[in-house]
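Student: sequence? don't have it. structure:
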């Protein structure tokens, strides 16, 4: 008997079916406009963009403009790239515009899909960011799709590491900007460390389209982006501690592989204390539990984690004198990424490479909170449905499964489970040999570099020619993947399966043409292309006849998405193909999640060596295990986000205040409010409300006024006057302090004073925020222990971090007021002294470099050729510290470049 839900779905369709049905109506409108747009000239396509931009500025909604915008974009892409978007691609673009995730299978052309919503949303003039997972894809996609945007009269830029500032600023100013998630996040943090608006790169967080959205918003969500500065060097301690770890025995610690956690047992703590005393690291009279031992305990814990939780060639590789982390989800190297809290240094000590100094956090943000800054967010991937709940709960993103342009013809076989890893690998080699001999290209997925190299050795022994793609061959990734579809090709890939580059049956035509041009530069490119395309058709048909691409996975990943990504490399665009997973009871997932019961069951069945169990029930039980792991990981990310949200609210307040300060022309009112608040606090402290005059501490208030406000006023005499209350004294102090600061502003000059106030405020905010971040890190590392006292760690963290933030704001007011009160213009004598010191240092530096010191430029010089006083366009583009082009001899920032 059918359930009500099943009957309803049969009658009304699933929610996904209803969205697809509604989308088909809009796609029909776009298709109806196609003949009209085909008749437009190239200039008329650009004119159409200008017309749509004007209508968008005039208040027309983007939904109303969508059919025309999509039709214009489709025609622009057809002319620029020779590609006419399928209806399913228009659908994917529509769902992206609506702020959803479009789940589109591999090979469905997601790169082109992004141009439609990007073009439509860029009509508002606020810019669109298209986010990719690595720099290669960002540059490739921007270069490729810029042809489309330029054909439509729009600008397209790309952001990449170590880009010159002027190029980066221009790229962010484009209508559509391609960038990696890392560069966007770091630029956001860098922008909020700048001291002038003109130095900031990002102009708006309007709309982002995130490619491989599951990788960026889920797999990398736990890793914060951190801009840090160097801290004290403690490399000797790491090396000393590292030598002690191998002396620990198995009963000295508990290793939990499910939660990836390792902790000392009571016996371990006692043994450790004894070892530390014996080595002289811990004083004899000092216990391991003493507050003074915190640093040593922290180092020992990180040393233990480095040895027991992090494996070489799986979690990281050693490249020269550097430890390079490996992304557990993509298998790619994460160059420049370091583990925080001293863990990276502990791994460096373990591997005997140079230990880099620890860092202190200057600014940080998680991808979860960075991407939630956008007014509208959307994403594309081949695998998102398994994480639909998380996308909805964290990012308010719906997931829509877009139908494929052609039906999927891939055959997915049931998992084959073997008793031991050896039996499994023997069977895998045999399976690869069979496919290879039949000419069927095979893509083999492994979960670590170590296993990919082990399998590679087995294939070498068996005489099977193959390519290996892991973090060590990172640079050749695109080439190796392009060759993976050739007749009889065997490719071993670590968890990445060539993301961003399609595996085309018979090989990649464009790569073949590039290789031919390199081999014979004199040949005619058109003739070469025609010849290669003709030969490729025969290759493609031969591969199809051999069964298409065979995806063979050597293990199940703890995330179903990673398995689905690998499986999805086969059967693109209706191609034939097959996929199979070969597992053993010794695999990590099977071993950690209940393989004992399965082992007993297989023993009872009397399985012989080399035999596998293949049954749908096995698939279901594995999927349940994977769903459990995914659920647990989601809970961890959700909990981390709750903690990070507390800091994020404070981050937004600080960054908004910084921006307000940079935008303000005159900060005197803000500074005055701070000063009055400090006076208010001082009067409340030394003359408590509802207290008698005899209880006032006027001596303390007098001293505080000199220290904090820089004013020497007769507070004691005022308090002795008849009928004077605390309110009267507050007003007199405010008047005296305001007059004192007004006199100081007159000494400096109004412009200089405004500049001093701005820089002082920004520097003080930055310093206090850095201290606050460090305090929050320490609080977060210990607040978990409050749970033992039956108190909720999150609530404790919220309460204490709010109190710390209030304290930050109080001390900020005090520090700014005190520093402004203490500054004064330098006397001529002091200026001369400083100039002499500077010249002496300069001469010493030049002498050390073997250069003769040039005479200091103090006298006025001739103005730069063509310089016109009232026309800034004739001044060139001097930096703030260059000599002013007017020839005054002053720095530009102190002359014509002075801030007004």
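Tutor: Good, I have the coordinates. Every value quoted in this text rests on a predicted model; they were computed, and no experiment measured them. Residues are numbered from 1 along each chain as shown.
Student: Going by C-alpha atoms from here, please, whenever you check contacts or count neighbours.
Tutor: Noted.
Student: what residues does stretch 229-238 touch?
Tutor: 299, 303, 345-346, 349, 355-362 (CA atoms under 8 Å, 6 or more residues apart in numbering).
Student: of those residues, closest to residue 628?
Tutor: Of all those, residue 628 sits closest to residue 303, with 29.9 Å by CA to CA.
Student: Give me the distance from stretch 530-544 to the chain's centre.
Tutor: 41 Å (CA atoms, centre = their mean, to the nearest Å).
Student: The contacts of stretch 229-238 in strands, which ones?
Tutor: 359, 360, 361, 362 (DSSP state E).
Student: Kindly indicate the member of those with the most neighbours.
Tutor: residue 362 (21 neighbours; other CA atoms under 10 Å).
Student: And that one, how far from residue 811?
Tutor: 19 Å (CA to CA, to the nearest Å).
Student: Just give me the longest helix of this protein.
Tutor: helix 616-663 (DSSP state H).
Student: Tell me the helix or strand right after that helix.
Tutor: Sequence order places helix 668-686 as the next helix or strand after helix 616-663, per DSSP states H and E.
Student: and the angle from that following helix to helix 616-663?
Tutor: 100 degrees (axes from the mean of the first three to the mean of the last three CA atoms, to 10 degrees).
Student: buried sites along stretch 42-58?
Tutor: 45, 46, 48, 49, 50, 52, 53, 55, 56 (16 or more other CA atoms under 10 Å).
Student: And stretch 122-134, by the same measure?
Tutor: So, applying 16+ other CA under 10 Å, buried residues of stretch 122-134: 122, 123, 124, 126, 127, 128, 129, 130, 131, 132, 133, 134.
Student: same check, this time on stretch 459-466
Tutor: 459, 464, 466.
Student: out of these, who's nearest residue 13?
Tutor: Residue 13 lies nearest to residue 466 out of those, by CA to CA, at 46.2 Å.
Student: Assess the claim that the closest one and residue 486 are in contact.
Tutor: No: using CA atoms under 8 Å, residue 466 is not in contact with residue 486, being 11.5 Å away.
Student: Please work out how many residues are found near the residue nearest to residue 437 when sequence neighbours are not counted.
Tutor: Distance criterion CA to CA, 6 or more residues apart in numbering; nearest residue to residue 437, sequence neighbours excluded, is residue 488 at 7.0 Å. With neighbours defined by other CA under 10 Å, the count for residue 488 comes to 23.
Student: In addition, the following structure is provided for comparison:
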């Protein structure tokens, strides 16, 4: 019997259906204009862009311009790339323009879709940012879609790490800028550490289109971007603690895999105290509960987490003597990204690699708060509906499911659950062998490097040729995935499977077209596409006859989204295909979330070895478990965001003040107000309201005036005058300090004085903000314990952080006033030297910021082969030294890579 909700949906359609239906007329308007724009010359397309820009400047809305702009952009893409946007792509682009997430299935052409919405919104002249997950895609999409934008009279830039400042500024000044989420975030932080307005890269945050929006705004949103500088080196402590942790017995700690938490038991604390006393890290009477043990407790907690929660080749890998984190959602190496709070150092000690010093935070922002800076935000992905609630609540983004251009013909089989991992792998190898024998390409999904290599070993033993794609081979990602749809191909991939590159049956046409166009830019793209498509037609027929792409997953992920991404690789644009999930009771998700009930069912059924339980109920049960995990992860991210929102309000105030200071021609009014406020504070402190003159602390007042204002006036004598009050003394102090600063300005010269005021203000703000960030980090780490006293940790954090912020602003006023009071007129040479010193200090701060951010991103660029590098032609390798990076772009030393083969 159908439920009321099901009946209503059949009669009225779902909310998603109604949105699609309401937008169809706009698509028809775009289609109706197609013949008109097809008649335009190439120059006519550019003239149309200029006409649109003028109409926007005169007040016409982008909504009114949409049909014409989309028709113009569609025609530009058809002429330059030989691609005509489908109606479904136009539909998705309309929802992007309206500030939604367009959920398009794999292979539906998200890159071209984004170009339509980007072109329309770039007509305002405020710039559009298109965000992708890695720098390979930044370069690829900027080059690819840049041809379309150029044909329409618009400029395209790619902002990547390791670029010069001037090159990156030029990229941001373009109409459309492609960049990774990391680079955008770091550039924003670096911008807010600059000292001159002309050095700012991101002029405004107008409109951003985020590709793989679920990956960027949800998966990566848990880790803030941090620009940091090195602090004191405590590597010895990590090494000593690392020798203690392996001595622990299971009863010494509690491990909760569901929440990924680990803590010491009372027995564990007693054991640790004995071990630490034996190593002279604790005094004979000292315990781990004493205040002076805080640092040691921090180190042993991080050591325990490193050993019990972080597994090699799952959470991280060791490459060239360096611990590289692995993104649990995409399987990619996060080169340069480091865990904070000493956890990365603890893992380095565990693996015996060089321990790099901990860092002090100079600036920090979460992706949630960075992307909420934009006036309008949109996103694209193949899998967003499962997280629609989070997108709506955190970012105010709606999710619209776009229908496929051709109906999906893929068969999704029910999950098969085996008792053991060995039985599961044996069944998978058998299925792969069956598919391979008939020429059906197979994509095998795994969740870690370790498991992908284990499966690879089994396939090798079975005599099956295959490619492996995990964090160790991520440089060849695009090529491996492009070949994954070829006849009888077998590809093993971690969760990163195919991001940004389609698996096309018979091979990837787009990559071949791009390669041909790069080789001969003058060639006709339509003719090239026709030729390459004809070459692939025979191969595709064979693969279609074999049943299309077969996706086999070796286990379910915590998130349904990741499973759907893998499943979506098959059945692209109406192609046939099938997907199967092979599970065992020993899988992490099954073991942690409910294998006991299934074990009873399997026992009751009396399953023999090698047999599996296959039933839709199993799928439903697993999806419910996944939904619970997703809900818990959402709550964690929401809680983290609530804490970061507190800091974000303060960040916006500080960054806003910095921008105001850089934009101001004359800061004399600001520093004068600061000085007068310091005088008010001094009078309130030493001459409290409703007190008599004989109760005033005149000696302390005199000393404070000299220290903070650097003016020697007879305040003690003033205080002893008959009938004098605090207001009279305030006016006298203001008069004396104003005259002193006016004399200094005359001696320095107005322009020099304005420069000094600006640099001192910026330096003081930066220094105080860095100290404040560190204080907030410490507050954040201890405020959770307030919950034991029945107090809300978030409210406690809000109240105390606000008080700390006020204290910081008070100390900022004092700092600026004190420094300006102490500067003295000097000779031209001394003045020049001082200005140079100020500039040098600012440059040092910016250099530290660049080094920190570039450390996290440098490797992505290093993974691009050197210009002209050809694998099989040693004459193209240049002449690298043995210890220099290999020209193939692997990131390894030449002697460990191609130098070993030479």
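Tutor: Nice, thanks for sending it over. Fair warning: this is a prediction, and the values are worked out from it, not measured in the lab.
Student: before we move on, back to that, which of the ones in strands among the contacts of stretch 229-238 of structure 1 sits closest to residue 767 of structure 1?
Tutor: The closest of those to residue 767 of structure 1 turns out to be residue 362 (CA to CA; 8.8 Å).
Student: Structure 2: which residue goes with that closest one?
Tutor: Aligning on TM-score structural alignment places residue 362 of structure 1 opposite residue 362 in structure 2.
Student: what comes into contact with stretch 657-677 of structure 1?
Tutor: With contact meaning CA under 8 Å, 6+ apart, stretch 657-677 of structure 1 is reached by 192, 195-197, 709, 734, 738, 754, 757-758, 761-762, 765, 813-814, 816-817, 900.
Student: Roughly how far does the match of residue 362 of structure 1 sit from residue 618 of structure 2?
Tutor: Distance, residue 362 of structure 2 to residue 618 of structure 2, by CA to CA: 49 Å.
Student: Could you do residue 357 of structure 2 as well?
Tutor: Distance from residue 357 of structure 2 to residue 618 of structure 2, counting by CA to CA: 48 Å.
Student: so who does residue 804 of structure 1 touch?
Tutor: residue 772 are the contacts of residue 804 of structure 1 under CA under 8 Å, 6+ apart.
Student: Now the helix or strand hosting it on structure 2. Mean distance?
Tutor: Counting by DSSP H and E, the element that carries residue 804 of structure 1 is helix 793-822. Mean deviation of helix 793-822 of structure 1 relative to structure 2 after superposition (mean CA distance after the TM-score superposition for structure 1): 0.4 Å.
Student: which bit of structure 2 covers that helix?
Tutor: Mapping helix 793-822 of structure 1 onto structure 2 (TM-score structural alignment) gives residues 793-822.
Student: these two touch, right, residue 740 of structure 1 and residue 711?
Tutor: Yes: here residue 740 of structure 1 lies in contact with residue 711, judged by CA under 8 Å, at a distance of 7.3 Å.
Student: In terms of neighbours, single out the busier of those two.
Tutor: Each of residue 740 of structure 1 and residue 711 has its neighbours counted (other CA under 10 Å); residue 711 has more, 20 against 15.
Student: three-state assignment of that one?
Tutor: Three-state call for residue 711 of structure 1 (DSSP: H, G, I helix; E, B strand; the rest coil): coil.
Student: Quick check, it in contact with residue 737.
Tutor: Yes: when contacts are counted by CA under 8 Å, residue 711 of structure 1 is listed as touching residue 737 (6.6 Å).
Student: so residue 422 of structure 1 sits in a helix?
Tutor: Yes: under three-state DSSP, residue 422 of structure 1 falls within a helix.
Student: what about it, how many neighbours?
Tutor: Around residue 422 of structure 1 there are 13 residues (other CA under 10 Å).
Student: Might you report the residue contacts of it?
Tutor: Contacts for residue 422 of structure 1 (CA under 8 Å, 6+ apart) come out as none.
Student: Give me the mean deviation of the helix or strand harbouring residue 63 of structure 1 from structure 2.
Tutor: Residue 63 of structure 1 is part of helix 62-81 when elements are defined by DSSP H and E. Compared with structure 2 after fitting, helix 62-81 of structure 1 deviates on average by 0.8 Å (mean CA distance after the TM-score superposition for structure 1).
Student: other SSEs contacting that helix?
Tutor: With contacts taken as 3 or more CA pairs under 8 Å, 6 or more residues apart in numbering; DSSP states H and E, helix 62-81 of structure 1 sits against helix 15-38, helix 42-57, helix 115-122, helix 135-151.
Student: try 7 Å
Tutor: helix 15-38, helix 115-122, helix 135-151 (3 or more CA pairs under 7 Å, 6 or more residues apart in numbering; DSSP states H and E).
Student: roughly how far is the second one from the heart of the chain?
Tutor: Read it as helix 115-122 of structure 1. On CA atoms, centre = their mean, the centre of helix 115-122 of structure 1 falls 23 Å from that of its chain.
Student: which other residues reach the helix or strand just after that helix?
Tutor: Heading C-terminal from helix 115-122 of structure 1, the first helix or strand you meet, by DSSP H and E, is strand 128-132. Residues outside strand 128-132 of structure 1 that contact it (CA atoms under 7 Å, 6 or more residues apart in numbering): 118, 121-122, 138, 175-181, 206-211.
Student: now do 8 Å
Tutor: 114, 118, 121-122, 138, 175-181, 206-212.
Student: check the fit of that strand onto structure 2 and give the mean distance.
Tutor: Strand 128-132 of structure 1 versus its aligned partner: 0.3 Å mean (mean CA distance after the TM-score superposition for structure 1).
Student: Strands of the stretch 201-350 of structure 2, start to end?
Tutor: Assignment of strands within the stretch 201-350 of structure 2 using DSSP state E, counting those that start in this stretch yields the ranges 207-211, 225-230, 253-256, 261-264, 316-319, 322-326, 333-334.
Student: most neighbours per residue, which of those?
Tutor: Using mean count of other CA atoms under 10 Å, the stretch among those with the greatest mean number of neighbours is strand 207-211 (a mean of 26).
Student: so how much does it differ from structure 1 once superposed?
Tutor: Mean for strand 207-211 of structure 2 is 0.2 Å (mean CA distance after the TM-score superposition for structure 1).
Student: Please work out the angle formed by the directions of that strand and strand 128-132.
Tutor: 20 degrees.
Student: list the helices and strands the longest strand along structure 2 packs on?
Tutor: The longest strand of structure 2 (DSSP E) is strand 576-584. Applying 3+ CA pairs under 8 Å, 6+ apart, we find strand 576-584 of structure 2 packed against strand 409-412, strand 416-418, helix 421-437, strand 549-553.
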